[in-house]
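Chemist: need a structure here:
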Amino acid sequence: MVLDLVLIGLAVTLEPVPIVAFILLLSVERGVRKGLAFITAWLASLVLVLALVLVTTGGTPPTRGSAPSTAVLAVKLAIGVGLVTYGEHRRRRLGRPRKPPAWATRLNSVSVWSAAGLAFLVQPWGLIAAGCATVVDADMSMVTSYLALTGFCLLSTGSLLAMQIYATFCPMTAQDRLTGFRAWIERHEDQAVVVIALLLGLWLVGRSVAQLVG
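Modeler: Sure thing, here's the model as predicted:
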């Protein structure tokens, strides 16, 4: 479970769309405050969905080979296949011009509450679903499970936290450097999405198939 959560957490924190949205948000008026609202909503929604999973399972992992365990593996397999399919779809569209998302043109006038809503909108829910399917195996009677879940939440938010801290304590230099970073990400966004989706999707497919037939 821990290795899967680490890989999924890395995929979430490196997802280009939330990073670009967050950098744009930091560049507007009262950007640091709105960035804090974004991170708070991001973490809250992440913790909420994980908590719902744990409430459903009772904090006890399903018995290996049981119907619930097989169903969870089937879900992870389906998510993996979906990621691979999406990654391949984006790979075939590499180099084609894309329109900027609608929210990108409205950030100059966004409120603190809207910034929080944006976090929910741009969260990579396909990757979060993979994390939720993995969390089903958490045994909440063990301290290591709490540490693993905490680490997953922090890792999934790591890139945003780093930028928020940078913009808070080094506002003069952060603006230019984050703008340059955003431009670099936008030039390589499609390639990053393809790599993340294909690698994580293939990992989930391989792990799920191995556990289903093992």
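Chemist: C-alpha only now, for contacts and for neighbours.
Modeler: Noted.
Chemist: What's the end-to-end length of stretch 91-100?
Modeler: Across its full length, stretch 91-100 reaches 18 Å end to end, with Cα to Cα, to the nearest Å as the criterion.
Chemist: compare with the first, here's sequence two:
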Amino acid sequence: MAAIIGHILPLALGVALSSVPIVVMVLILLSPRGRWSSLTYLIGAVIGLLGLTTLFSAIATLLPPAPPEAKSPLIGTIEMLIGVGLLVLAAIRWRRGRRHEHNPAAGTPKWMSKVSSLGPIPSLGLGFILMLRPKNLLFTLAAGVAIGATGATFAEAVVGIAVFVVLGISTIAAPIIFAVADPARMRRPLEGTREWIERNSSTVTTVVLLVLGTVVVGSGLAHY
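Modeler: Modelled structure (predicted):
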């Protein structure tokens, strides 16, 4: 169990620090229908992340179990491919950030400007869809392999999935809960958070992808 938690903690951190779901959460909270729309957005994100993690964990149980000495070239190869994918995404994100620095007029994507007008049902769908972004898919796939391909019992798998989902969703769940409880007090911090993320999201995302990609590649190498 400890080995599973150790593998999924950095991956859950990668999901939690994904800038787009956080910015969308802030925009929804600042919208006229923010209270109900933010709650359905959170529900959609939980359903998406939980469903993906459960699916990948179940598929990973079909892989041959690692031998007692914890050497498994197949699992190692899968982890290395996921890690390389994260490193490629880091390079893409860095290049996009550089282009944005040279062309600030590019601004926020057009679809994000429409977020503040979303109602509860569209917000639920958006929360679900944002969990299907390529970066999240790689993080969740790596977590599924860590949970399902290690011979964990059903109870251990349930705990591992729960820990991954709770931590991965924490950065949008906590602000939503506090904002719903006291919207007036949270408005100013939310506006400051939105501005900070819009200025620094490229750097934060690149560093997170680079670090976690390296960690996952290293974990894969350890299986050889």
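Chemist: Quick check: TM-score for this pair?
Modeler: Laid over one another, the chains give 0.87 as their TM-score (TM-score structural alignment, normalised by the length of the first structure), with 209 aligned residues with a Cα RMSD of 2.3 Å.
Chemist: Now check the second structure for the residue matching Gln191 of the first structure.
Modeler: Pairing criterion TM-score structural alignment: the partner of Gln191 of the first structure within the second structure is identified as Thr203.
Chemist: Could you double-check that that match lies in contact with Ile92?
Modeler: No - distance between Thr203 of the second structure and Ile92: 11.8 Å, which falls outside the contact criterion (Cα atoms under 8 Å).
Chemist: quick one: the match of Gln191 of the first structure and Leu130 of the second structure, what's the gap?
Modeler: On the measure of Cα to Cα, Thr203 of the second structure and Leu130 of the second structure end up 20 Å apart.
Chemist: Neighbour count for those two, which is higher?
Modeler: Higher neighbour count among Thr203 of the second structure and Leu130: Leu130, with 19 against 15, using other Cα atoms under 10 Å.
Chemist: Looks like the more buried one contacts Val46 (just checking).
Modeler: No - with contacts defined as Cα under 8 Å, Leu130 of the second structure does not count as touching Val46, sitting 10.7 Å away.
Chemist: Tell me where the second structure has helices.
Modeler: Taking DSSP state H to define them, one finds helices in the second structure at 2-16, 19-29, 34-60, 73-102, 110-113, 120-130, 134-148, 154-181, 183-221.
Chemist: Just name the most buried of these.
Modeler: Per residue and on average, the most neighbours among these fall to helix 134-148, with a mean of 25 (mean count of other Cα atoms under 10 Å).
Chemist: now it, how far from the centre of its chain.
Modeler: The offset between the C-alpha centroid of helix 134-148 of the second structure and the centroid of the whole chain comes to 10 Å, using Cα atoms, centre = their mean, to the nearest Å.
Chemist: Next: stretch 55-65 of the first structure.
Modeler: Counting by Cα atoms, centre = their mean, stretch 55-65 of the first structure is centred 23 Å from the centre of its parent chain.
Chemist: Stretch 179-195 of the second structure too?
Modeler: Here the centre of stretch 179-195 of the second structure is set off from its chain's centre by 22 Å, with Cα atoms, centre = their mean.
Chemist: Please apply the same query to stretch 196-215 of the second structure.
Modeler: Centroid separation for stretch 196-215 of the second structure versus its chain: 12 Å, with Cα atoms, centre = their mean.
Chemist: how much does it stray from the first structure?
Modeler: Between stretch 196-215 of the second structure and its aligned stretch in the first structure, the superposed structures give an average distance of 0.5 Å (mean Cα distance after the TM-score superposition for the first structure).
Chemist: now do stretch 167-176 of the second structure
Modeler: Comparison of stretch 167-176 of the second structure with the first structure after fitting gives an average deviation of 0.7 Å (mean Cα distance after the TM-score superposition for the first structure).
Chemist: what comes into contact with that stretch?
Modeler: Judged by Cα atoms under 8 Å, 6 or more residues apart in numbering, the contacts made with stretch 167-176 of the second structure from elsewhere in the structure are 9, 12-17, 21-22, 25, 29, 38-39, 42, 45-46.
Chemist: Widest-spaced pair of the residues you listed?
Modeler: Greatest spacing in the contacts of stretch 167-176 of the second structure, by Cα to Cα: Leu9 and Leu29 (27.5 Å).
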